[in-house]
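*Asks:* Predicted model and sequence follow; I will ask about them next.
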Amino acid sequence: MTAALPPALICDVVRVHDGDGPLWCRSGVKIRIAGVQAPDFERAAPCRRPAALRRAYVCDDRAARRSQQLVARLTLGQRLACQPVDRSYKRVVARCTLPDGRSLSCAAIAAGAAISWDRYWRRYGLGGCR
């Protein structure tokens, strides 16, 4: 049986692992950013690009570090409003909103830190980016 999702939560971001998470909240919750895929340190070599991602996807240690740094600039020390939509590997998958009102998923894509993972983008009802 899957544990129930927590209600909407506030995440004061204290650490960022990869460009798609987890983001560590001061409360101890770990959040995976909903609907995006980014290069990560665990899969840097060899690259195991998910078949669902048809666009160019570079996975190497340098790309992972750049992606992590971009998301850290967006989120570190910020207070995010997050709506949990799923669970994955002991993390809460959530649609989060930055303090300026932008979707974190869209902001990560616009910054070049991640690409949309269409299957999950639709599943989590992320809609269009402005």
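*Replies:* Arrived safely.

*Asks:* from here on, contacts and neighbour counts on C-alpha atoms
*Replies:* Noted.

*Asks:* List the contacts of residue 125.
*Replies:* Residue 125 is in contact with no residue at all, counting by C-alpha atoms under 8 Å, 6 or more residues apart in numbering.

*Asks:* which one is residue 35 nearest to, not counting chain neighbours?
*Replies:* Spatial nearest neighbour of residue 35, chain neighbours left out: residue 121 (4.2 Å); criterion: C-alpha to C-alpha, 6 or more residues apart in numbering.

*Asks:* Quick check: which element contains the one you found?
*Replies:* Element membership for residue 121 (DSSP states H and E) is helix 118-123.

*Asks:* on contacts alone, who are the packing partners of that helix?
*Replies:* Packing contacts for helix 118-123, counted by 3 or more C-alpha pairs under 8 Å, 6 or more residues apart in numbering; DSSP states H and E, involve no helix or strand.

*Asks:* one more structure, for comparison:
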Amino acid sequence: MGLTLISTPGPFSAAFDPRGAIVAAGQVFACTPTRVWDGDGPIWCREGPRIRLAGVAAREIDNSCRLGHPCPRASGTAARDNLARLLGGALGRAPEGHIKVSGPVLRCISDGWAKGSRTAAWCSAPGIGDLSCAQLRAGFALRWPEYGGRKVCTTGG
């Protein structure tokens, strides 16, 4: 990408890893969601990063659970659809199969690299609060300490 710093609307800015839009751990950044794949991400941000929700795991979109990963009861499709709803609602599908969304700007805190070109992050949406905790409370995800699970969600997490 070549960018080392991007300014975003509002009080947030993001320092990106030049290897692929990984937001440095501890950085606060904004994400305007445009697409989502499954119940724990990635969430594509108009500003560049792809977010994997920190601290939780959802089933894969094909309903599988990888060996050693937490495996919630909710289907991959149900988890994805709930996350899309939290992100403003589904607007159709992108050619690759991702669900298009258009919601409010999220306030995110990076937990660092989440494999591939994803940033693990705790993101909050206006009126909803923390998305990882919302997915956890609704039963669409389970806690996963490997991805930033040090945080404890209030009320049911």
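*Replies:* Thanks, I have the structure now. Source: prediction; values computed, not measured.

*Asks:* circling back to that earlier point, next, count neighbours for the residue nearest to residue 35 of the first structure.
*Replies:* 16 (other C-alpha atoms under 10 Å).

*Asks:* Repeat that for residue 114 of the second structure.
*Replies:* Neighbour number of residue 114 of the second structure under other C-alpha under 10 Å is 20.

*Asks:* now do residue 44 of the second structure
*Replies:* 22.

*Asks:* The first structure: which residue goes with that one?
*Replies:* Per TM-score structural alignment, the equivalent position to residue 44 of the second structure in the first structure is residue 24.

*Asks:* That match belongs to a strand, doesn't it?
*Replies:* Yes: under DSSP: H, G, I helix; E, B strand; the rest coil, residue 24 of the first structure falls within a strand.

*Asks:* That one and residue 31 touch, don't they?
*Replies:* Yes: if you go by C-alpha atoms under 8 Å, residue 24 of the first structure and residue 31 touch, sitting 6.5 Å apart.

*Asks:* about what we covered before: need the residues that contact the helix holding residue 121 of the first structure.
*Replies:* Taking C-alpha under 8 Å, 6+ apart as the rule, helix 118-123 of the first structure contacts 34, 35, 36, 52, 53, 127.

*Asks:* of those, closest to residue 84 of the first structure?
*Replies:* residue 34 (8.8 Å; C-alpha to C-alpha).

*Asks:* Enumerate every residue touching the aligned partner of the closest one in the second structure.
*Replies:* By TM-score structural alignment, residue 34 of the first structure lines up with residue 54 in the second structure. Neighbouring residues of residue 54 of the second structure by C-alpha under 8 Å, 6+ apart: 111, 120, 121, 122, 132, 147, 148, 149.

*Asks:* From residue 19 of the first structure, how far off is the alignment partner in the first structure of residue 117 of the second structure?
*Replies:* Correspondence of residue 117 of the second structure to the first structure, assessed by TM-score structural alignment: residue 90. Going from residue 90 of the first structure to residue 19 of the first structure by C-alpha to C-alpha, to the nearest Å gives 17 Å.

*Asks:* In terms of packing, which of these two has more residues around it?
*Replies:* Using other C-alpha under 10 Å, the more surrounded residue of residue 90 of the first structure and residue 19 is residue 19, with 31 against 10.

*Asks:* which stretches of the second structure form helices?
*Replies:* 76-86, 131-137 (DSSP state H).

*Asks:* mind putting those helices in CSV, distance to residue 27 of the second structure included?
*Replies:* Shown next, in CSV, are the helices of the second structure (distance: least, C-alpha to C-alpha, whole Å):
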stretch, distance to residue 27 of the second structure
helix 76-86, 23
helix 131-137, 17
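
*Asks:* Done for today, thanks.
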